[in-house]
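# Predicted model follows, preceded by the sequence.
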Amino acid sequence: MDNNVINNIATPATFLASRRSSSPKLFTGPLPDHDTLNRILTSGLRVPDHKGLQPWRLIVLRENALTKLSCSIEHEAMEQKNGNAKWLRIANLYRNAKLVVCVVYSPIEQPEVPKWEQLLSAGSVCLSLVNASLSEGFAAAWLSGPPTESRSIMNELDIMEHEKIVGLVHIGSCKNTPSDRPRANISGKVSYRD
């Protein structure tokens, strides 16, 4: 499967109209090489950022770090009374992952830029990383879920108390064509006022 066929990168308009993520469960190699990954990361940080605060940072997780993360998630699963199976599925996903970019919201004290605006900037990094990966011909998906809320996992990743994980962006290649999901109909989501 050629990811460029699914995400038609012929023009910016066709890309935005066709873009979609694949399930990270299906990701394989090849992965971006060093230069390509740096291009993806550089493009991913080109987001709206009031006052240039850069209220985010990235942690690139590769195989050894992902194996360690998977073990932490398994440990977390043992602590859960309900949802244990869900945590174990998540642990397996990270055990098999090859490249994940952890996007950390790291707010800055700035009276002119509210925290919610800084959080939106960090979220924009997640989408921008996905789009940059797709435009380079790779598969990508932005995940959140239980690992982003676990203080023990955040501690393992050196996420400070005032910070938060806003996304775990999986990057790889995908041999299967993902089915598209139903998309929002603008007639139910857009209103016009003159």
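Received, thanks. Residues are numbered from 1 along each chain as shown.
# drop to CA atoms for contacts and neighbour counts, all remaining ones
OK.
# how many other residues sit next to Tyr31?
Not quite, residue 31 is Leu, not Tyr. Leu31 sits with 16 neighbouring residues when counted by other CA atoms under 10 Å.
# hang on, isn't it packed against Cys174?
No - look at Leu31 against Cys174 with CA atoms under 8 Å: they stay out of range, at 10.3 Å.
# Roughly how far does the residue most central in space within the chain sit from Asp158?
Nearest residue to the geometric centre of the chain (CA atoms, centre = their mean): Val169, 2.5 Å. Separation of Val169 from Asp158 (CA to CA, to the nearest Å): 18 Å.
# try this one next to it:
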Amino acid sequence: MPTPNPAALDFLQTRRSRPAKTLGLPVPDRAALRPLLRAALRVPDHGKLEPWRLIVLERAALLRLAALVPEVGAHLGKSPEDIAKGQAQFADAHLAVAVTESPKASDKIPALEQTYSAGCVCLGLLNAALAAGWGANWLSGWTSHDRGFVTTALGLAPHERIAGFIHIGTETSTPPERPRPDLDTLTEWISE
């Protein structure tokens, strides 16, 4: 018989991301963040390729990224609203971790599996932060997908891309519960 962990299962069934714009100070310091980062790296990783890396963005770095957004957005023809939203993602934040997909050449492990693994790191970090009592949110947005921005702002190599920005901080307001997927509508049982 399996040994259940009711507390972990309850956490997973009730977890709720916190909107990034509602996350304030304090944020975890480096000592408090390290166990969350370690937990995030305990993900499925077929072939043990470690096809990801983490870039911790502290306040000064986030403000630097925010300052780059208007010029990049204007060059891309983004609307003023899109530029403002992209800039606020960094300007309003106090701590974020850029989970970077960094695929490795492999004859055995498809690139898509490496992408999935990087996504697992995002979810792992999000859940670790929430389990530790912090508020957290997983964001991407147009800035994370623009090659020029991620190269200039974060120094990504040509084969790398952002899987997500995980914002972590103190929850300033509890968000309302949102509707959840209907299990029965989305599940097919095959017994033969």
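Here it is on my side, so go on. All figures in this text were calculated on a predicted structure; none of them were measured in a lab.
# Pro55 of structure 1 is in contact with Val103, isn't it?
No - contact criterion CA under 8 Å: Pro55 of structure 1 and Val103 do not qualify, at 10.5 Å.
# Mind listing the shared neighbours of the two?
Shared contacts of Pro55 of structure 1 and Val103 (CA atoms under 8 Å, 6 or more residues apart in numbering): Ala122.
# Compare the two (neighbour count), which wins?
Val103 (24 against 21).
# what's the more buried one in contact with, if anything?
When contacts are counted by CA under 8 Å, 6+ apart, Val103 of structure 1 touches 56-59, 122, 125-126, 165-169.
# Residues in contact with stretch 142-155 of structure 2: which ones?
With CA under 8 Å, 6+ apart as the test, stretch 142-155 of structure 2 has contacts from 64-65, 68-69, 72, 86, 156-158, 161-162, 164.
# Where does the lengthiest strand in structure 1 end up in structure 2?
Scanning structure 1 for the longest strand, with DSSP state E as the assignment, gives strand 164-174. The aligned range for strand 164-174 of structure 1 in structure 2 is 161-171, by TM-score structural alignment.
# and if you look at stretch 107-127 of structure 1?
Taken onto structure 2 by TM-score structural alignment, stretch 107-127 of structure 1 occupies residues 103-123 there.
# Can you give me the buried ones in the matching stretch?
Buried residues in stretch 103-123 of structure 2, counting neighbours by 16 or more other CA atoms under 10 Å, are found at 103-104, 109, 114-123.
# All the strands of structure 2, residue numbers only.
Applying DSSP E to structure 2 gives strands spanning 23-24, 52-58, 95-101, 135-139, 161-171.
# quick one: what's aligned to Gly52 of structure 1 in structure 2?
Match for Gly52 of structure 1 (TM-score structural alignment): Lys48.
# Number of residues surrounding its match?
8.
# What of Glu171 of structure 2?
Neighbour count for Glu171 of structure 2, taken as other CA under 10 Å: 21.
# before we move on, the earlier item: which of the contacts of Val103 of structure 1 lies closest to Ala139 of structure 1?
Val169 (10.3 Å; CA to CA).
# how close does the helix ranked longest in structure 2 sit to structure 1?
Secondary structure assigned by DSSP state H gives helix 111-131 as the longest helix of structure 2. Mean deviation of helix 111-131 of structure 2 from its aligned counterpart in structure 1 after superposition (mean CA distance after the TM-score superposition for structure 1): 0.3 Å.
# next one: that helix to chain centre, how far?
How far helix 111-131 of structure 2 lies from its chain's middle: 7 Å, per CA atoms, centre = their mean, to the nearest Å.
# other SSEs contacting that helix?
For helix 111-131 of structure 2, the packing partners by 3 or more CA pairs under 8 Å, 6 or more residues apart in numbering; DSSP states H and E come out as helix 30-40, strand 95-101, strand 135-139, strand 161-171.
# right, so of these, which gets closest to Pro19 of structure 2?
strand 135-139 (6.0 Å).
# so where in structure 1 does the closest one end up aligned?
The aligned range for strand 135-139 of structure 2 is 139-143, by TM-score structural alignment.
# swap in stretch 61-75 of structure 2?
Going by TM-score structural alignment: stretch 61-75 of structure 2 matches residues 65-79.
# mean per-residue distance, the matching stretch to structure 2?
Averaged out, stretch 65-79 of structure 1 is 1.2 Å away (mean CA distance after the TM-score superposition for structure 1).
# Go through that stretch and flag the buried ones.
Quick answer for stretch 65-79 of structure 1 (16+ other CA under 10 Å): 65-77.
# circling back to that earlier point, ok, residues contacting the match of strand 135-139 of structure 2?
Stretch 139-143 of structure 1 has contacts (CA under 8 Å, 6+ apart) with 3, 21-24, 27, 126-127, 130-131, 133-134, 167-174.
# Stretch 86-98 of structure 2 now?
Contact with stretch 86-98 of structure 2 is made by 20-21, 23-25, 27, 54-59, 62-63, 65-67, 69-70, 141-143, 162-169, as judged by CA under 8 Å, 6+ apart.
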